[in-house]
Every structure is written in structure tokens, then in C-alpha cells.
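*Asks:* A predicted structure for the sequence below; I have some questions about it.
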Amino acid sequence: MARNFILSILFHAIVVAVAYFGLPSFRDSVILEPLPLSVELVTVADVTNLPTKPKEPEPTP
């Protein structure tokens, strides 16, 4: 029973050490900052109001 207790303590110590120090592969050494994005603000009416297409008459049979 003492062997299992020692193994449990050792395993928990390893888990705590990994959680505290972290794994090197989980770290991202390069911090990427978001690039600025330029946008143009326009009135919706200028973009969405298209001229209406004249209706074509239906062909007579």
C-alpha cells in the first residue's frame, strides 16, 4: 500500500509541475498582433438602391 501511495504522490507532483511550468510545445513564442483593417463607411441607400429594370411585356400567344 505504501508503494501505491508513493506512486500517487509522484504522479500528482508531475501533473502539478507540468501544469505550473507548462509544456514547451504548448507555448507560442511569437505573439501575433492583429493587423489594422481600413473600412469605408457609406450610407446604405447609396449602395442598395439600384435603378429598376423596365418590365418586359409578356409575349402574346
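*Replies:* Happy to help now that I have it. Residues are numbered from 1 along each chain as shown.
*Asks:* Please make it C-alpha for all contacts and neighbour counts, starting now.
*Replies:* Noted.
*Asks:* Remind me which helix or strand Arg3 belongs to.
*Replies:* Under the criterion of DSSP states H and E, Arg3 resides in helix 2-21.
*Asks:* Count the residues that sit near Ile6.
*Replies:* 11 (other Cα atoms under 10 Å).
*Asks:* want to compare, so here's the second one:
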Amino acid sequence: MLDALVWLVFIALFVGAALLVKVAAVLLVVLVVLALLLGFVLRALRKRRRAPRRPR
């Protein structure tokens, strides 16, 4: 009985660690994509600001 309990705890910890690693990887990818998008947006805004504005 104790042996099975130890195995269940081990499996639960292993699955939890795998899920944590997957979540961390997804968060890292999302952060990298957001950083790239922010860089592109800032570059586009800088280019647009440099161009002469049309009077409204």
C-alpha cells in the first residue's frame, strides 16, 4: 500500500513538473513574441513620426 502511494506521489510530481515546464516554455515564447511585436510597433511609430505630418 505504501509502495503504491509513493509511486502515485512520484507520478503526480513528475506530471506536475512536466506541466510547469510546458507552461514556462509557452510563457517564454509569448514574452519573446510580445517583445518582437513591441519592437516592430515602436520602429513603425518612429518612422511615421519622422515623416512630415499632414495638417488636418
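*Replies:* Okay, I see it. Computed from a predicted model, the values in this text were never measured in an experiment.
*Asks:* Superposed, how do the two chains score by TM?
*Replies:* After superposition, the two chains reach a TM-score of 0.43 (TM-score structural alignment, normalised by the length of structure 2), with 37 aligned residues with a Cα RMSD of 3.2 Å.
*Asks:* Name the next helix or strand following the helix holding Arg3 of structure 1 along the chain.
*Replies:* helix 44-48.
*Asks:* Show me what that next one is packed up against.
*Replies:* Based on contacts counted as 3 or more Cα pairs under 8 Å, 6 or more residues apart in numbering; DSSP states H and E, there is no element that helix 44-48 of structure 1 packs against.
*Asks:* Can you tell me the element Ala12 of structure 2 falls in?
*Replies:* If you go by DSSP H and E, Ala12 of structure 2 is part of helix 2-50.
*Asks:* quick one: that helix to chain centroid distance?
*Replies:* Distance of helix 2-50 of structure 2 from the chain centroid (Cα atoms, centre = their mean, to the nearest Å) equals 4 Å.
*Asks:* before we move on, the earlier item: which other helices and strands contact the helix holding Arg3 of structure 1?
*Replies:* Helices and strands touching helix 2-21 of structure 1, by 3+ Cα pairs under 8 Å, 6+ apart: there are none.
*Asks:* Thr7 of structure 1: how many residues sit nearby?
*Replies:* Heads up, residue 7 of structure 1 is Leu, not Thr. 11.
*Asks:* Also Val26 of structure 2?
*Replies:* By other Cα under 10 Å, 12 other residues sit near Val26 of structure 2.
*Asks:* swap in the one 4 residues further on?
*Replies:* Around Val30 of structure 2 sit 12 other residues, with neighbours defined as other Cα under 10 Å.
*Asks:* Kindly report the same for Ala13 of structure 1.
*Replies:* Ala13 of structure 1, neighbours per other Cα under 10 Å, totals 12.
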